[in-house]
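# For reference, the sequence and a predicted model appear below.
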Amino acid sequence: MTTSSTPSAEAPAAGCPYRLDVTGSDIHGEAAALRERGAATRVLLPGDVPAWAVTDPGLIRRLLTHPDISKDAARHWPAYTSGQLPADWPLRIWVDVRNALSAYGEEHRRLRRPLASAFTARRVRALAPQIETLVHALLDELQNAGPDEVVDLRARFAWQLPLQVAGAILGVGEDLRDDFRDAAGALFATDLTPEQAQEAPARVYELIGRLVEQKTKAPGDDVTSGLIAAHQRGDISHPELLDSLVLLIGASHETTVDALDHGAVNLMTHRDQLTRLLDGEIAWEQVTEEVLRHQAPIATIIMRFAVADVVDEPTGLTFAQGDALVINYAAAGRDPAVHGPDADQFDPGRPTARDHLAFGHGVHLCLGAELARIEIRIALDALFARFPDLQLAVPAGDLVPLPSFISNGHESVPVRLGRPAA
């Protein structure tokens, strides 16, 4: 890939920009439609904000490692720096924050540094026994329901485990945990009115303020206390402290919730694959990767910006300086060129299962990727070992998707547990 002053190219499928569905009603139908228009195509975000949607896995990797592709709207998005972006734009929180997710170059390295030590492979793997304890406690609570009683697996299991794990890592007490659960989810909704979109981050910042106050008075061996110490040393500003916690609370929770949600649904609706797992023919590590490939928990991530004109030679596309880009991981995960003509099928034995981009790529690769993998593997293994007859209480087609083109999950997952294993 090279930089050039060539004018921005048209997407292969010419015509009107594709307006993304803010309700997220058909994540994979939309992803397929975008793939049909080429490796990247023009789209409209809420408020008719123009962007490129990038769907091709190869192009995604090239762009996410290109030095002239930034995540810093304050430096590299003319619509933002010139004041063209409305103050009440519904997705503004995603570009207003000052944390590792939205930083570029040395700023990114500076803001990522205080977080990285908490998510080393050694420290994360040491959490496995604690995660197992939390999982079995949640399953014990579920087991209080009768075998034929309908329970919401998302609310009572998929939501709860990442919430408790994130709480332990960040030092969030039980007095704040449920409030964070309710508030953080709203940050991923893309169908909010401008008023609702302003209320959601305000509530999150209110809770973060309370958390920082608590941990300043009583620091512990947790990430929040570490960030407070970094602020006190002058390594990060107070707004960067708060925004780093916004990133951690959202990223450490939402991805894993949606992966557990879809993982359970896929196994309930593919009993043949579940049997192979329970019989030991397939490892749970394999099913974890296939869940992440088949149902990317973050369907579309916003936003990136071209620092200079960027020409992608393999596709012939040019992204002009200042162009905004969104990355469609849902489309990349089901690309037939990578995963074959049956890419839409759930198959834990698929040899390309691990070749996905669910956690991103390049310098912004998700810090919590290994933690999420461990949570998913332990949780799904224990869930189906305890409840091997677990089944949906409604047809799979009746599950209601989250109102978001960012977050890929369901509003609820009603199930009948069946009788627990002896």
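Yes, it's here. For clarity, every value in this text was computed on a predicted model and none was experimentally measured. Numbers count the residues shown, from 1 in each chain.
# Could you use CA atoms for every contact and neighbour count after this?
Fine.
# What number of residues are in the vicinity of D140?
D140 has 12 neighbouring residues, counting by other C-alpha atoms under 10 Å.
# could you say which helix or strand contains it?
For D140, the host element (DSSP states H and E) is helix 128-142.
# What are the buried residues along that helix?
Within helix 128-142, the residues that count as buried by 16 or more other C-alpha atoms under 10 Å are 131-132, 134-136, 138-139, 142.
# Could you do stretch 110-122 as well?
Buried residues in stretch 110-122, counted by 16+ other C-alpha under 10 Å: 110-112, 114-115, 118-119.
# next up, a second structure to put side by side with the first:
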Amino acid sequence: MWVVTGYAEVSTALTDRRLCKDSARLRAIIDRATAARLDGSRVAETVATDMLNSDPPEHTRLRKLVVKGFSARRIERLRPLVQQITDDLLDAMVARAADGTVDFVDAFAFPLPLTVICELLGIPRADQRSFRAWSTVIVGSSSRDDLRRTTTALGGYLAQMMSAKRSAPGDDLLSDLVEASDTDDRLSPLELVSMACLLLIAGHETTMNLLGSALLALLRHPDQFAKLRTRPELLDAAVEETLRYNSPAPVTTWRYAAEPMTIGGSPIATNDIVLLALGAANHDERFPDPDAFDIERQSTGHLSFGHGIHFCLGAALARMEAQVALGRLIERFPDIALAVPADELRWRPSTIMHGLAALPVRLGR
């Protein structure tokens, strides 16, 4: 495949309609190019038949069904809930800290966004733990057998949940999708489950990675952490700089060229696969001293949420969660520190997600 890394080239490619994402054609292209065929079963389609892996007009139809669920008004309505969940988790961190040490990812960065997206979708909190295991397999470097088993389990659970929402709808996004499917016949059963899968995984994976990376960046740059403690008005800018500095999703999902084209002077043939490296673009020289972490930087224009028609639907939610979470965390634990040397930290094995496997910290006073 082609990997595109320059900011100008990535930004332009994100809006180029000649680079397509239709999952069925993409699977066919990869099938022809590899000896081992991708699984063409409906199980594999469960995590592919969604707006992230489609082109207009299908993408337009699918996105229209969920965009209202992520409106600015609905996101703002969630702020008190995010604040409450954050405070509860911070209390729990103290309770579970052994000798003042706790894994920030497991105790906070994972449960916060998962609880929020489950509340938005209408999924019981008691079922949330299963989603971490499922999500880790789907976004990680897993075998085909593991992926098949996981998508079967997740797809089956979501199908049952849709059936329950049909019988007893609630004030949640899954109920809205079921109603749209039943009333207007705009979502097939496969599209319904696939959409729910996308919202659930994308809704917590990226924010979990963002929270862990934000805290790590601050702890590794004590001058910036000190600046944020004394100037809390820089919190929003610190979140944006973290998104640029350590992109939670460093690459896009695959695209293919629908016709011959040129990117950065390189000729791209029809059906060539193209991967857009958002993380690399965010470290382009468009940003002065791009490898420095600077919370006073003007980070606007970073590509961590994409660009164009596939711009991340949950960007406002992720930003709000990170702002609330980091603000409360710093107020509660101003002396928080790494509990292990930074070079001992490990990142999760994944191509499409960039997040810490664990982040042991000392809470301080």
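In hand now; what should we look at? Note that the structure is a prediction, hence the values are computed from the model and not measured.
# Distance to G250 of the first structure added to the buried residues of helix 128-142 of the first structure, as a markdown table?
Putting these into a markdown table (distance: C-alpha to C-alpha, whole Å) gives the following:
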| residue | distance to G250 of the first structure |
| --- | --- |
| I131 | 19 |
| E132 | 22 |
| L134 | 20 |
| V135 | 20 |
| H136 | 24 |
| L138 | 21 |
| L139 | 24 |
| L142 | 25 |
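# Could you check how far P129 of the first structure is from A202 of the first structure?
To A202 of the first structure, P129 of the first structure is 35 Å away according to C-alpha to C-alpha, to the nearest Å.
# should've said R154 of the first structure
Counting by C-alpha to C-alpha, the separation of R154 of the first structure from A202 of the first structure is 25 Å.
# And the two? Which one has more around it.
Using other C-alpha under 10 Å, the more surrounded residue of R154 of the first structure and A202 is R154, with 22 against 13.
# what residue of the second structure matches up with the more buried one?
Counting by TM-score structural alignment, R154 of the first structure corresponds to V105 in the second structure.
# isn't there a helix covering its match?
Yes - counting by DSSP: H, G, I helix; E, B strand; the rest coil, V105 of the second structure is part of a helix.
# Check whether it really touches A358, as I assumed.
Yes - using C-alpha atoms under 8 Å, V105 of the second structure makes contact with A358 at a distance of 5.4 Å.
# Mind listing the shared neighbours of these two?
Common contacts of V105 of the second structure and A358 (C-alpha atoms under 8 Å, 6 or more residues apart in numbering): none found.
# circling back to that earlier point, tell me who's in contact with the match of R154 of the first structure.
With C-alpha under 8 Å, 6+ apart, V105 of the second structure has these contacts: 208, 212, 356-359.
# What of R373 of the first structure?
By C-alpha under 8 Å, 6+ apart, R373 of the first structure lies in contact with T288.
# Name the helix or strand for it, please.
Following DSSP H and E, one finds R373 of the first structure within helix 369-386.
# longest single helix anywhere in the second structure?
Selection of the longest helix in the second structure by residue count, based on DSSP state H, yields helix 189-220.
# so how far is that helix from its chain's centroid?
3 Å (C-alpha atoms, centre = their mean, to the nearest Å).
# same check, this time on stretch 143-160 of the second structure
Centroid separation for stretch 143-160 of the second structure versus its chain: 19 Å, with C-alpha atoms, centre = their mean.
# What span of the first structure is it aligned with?
The aligned range for stretch 143-160 of the second structure is 193-210, by TM-score structural alignment.
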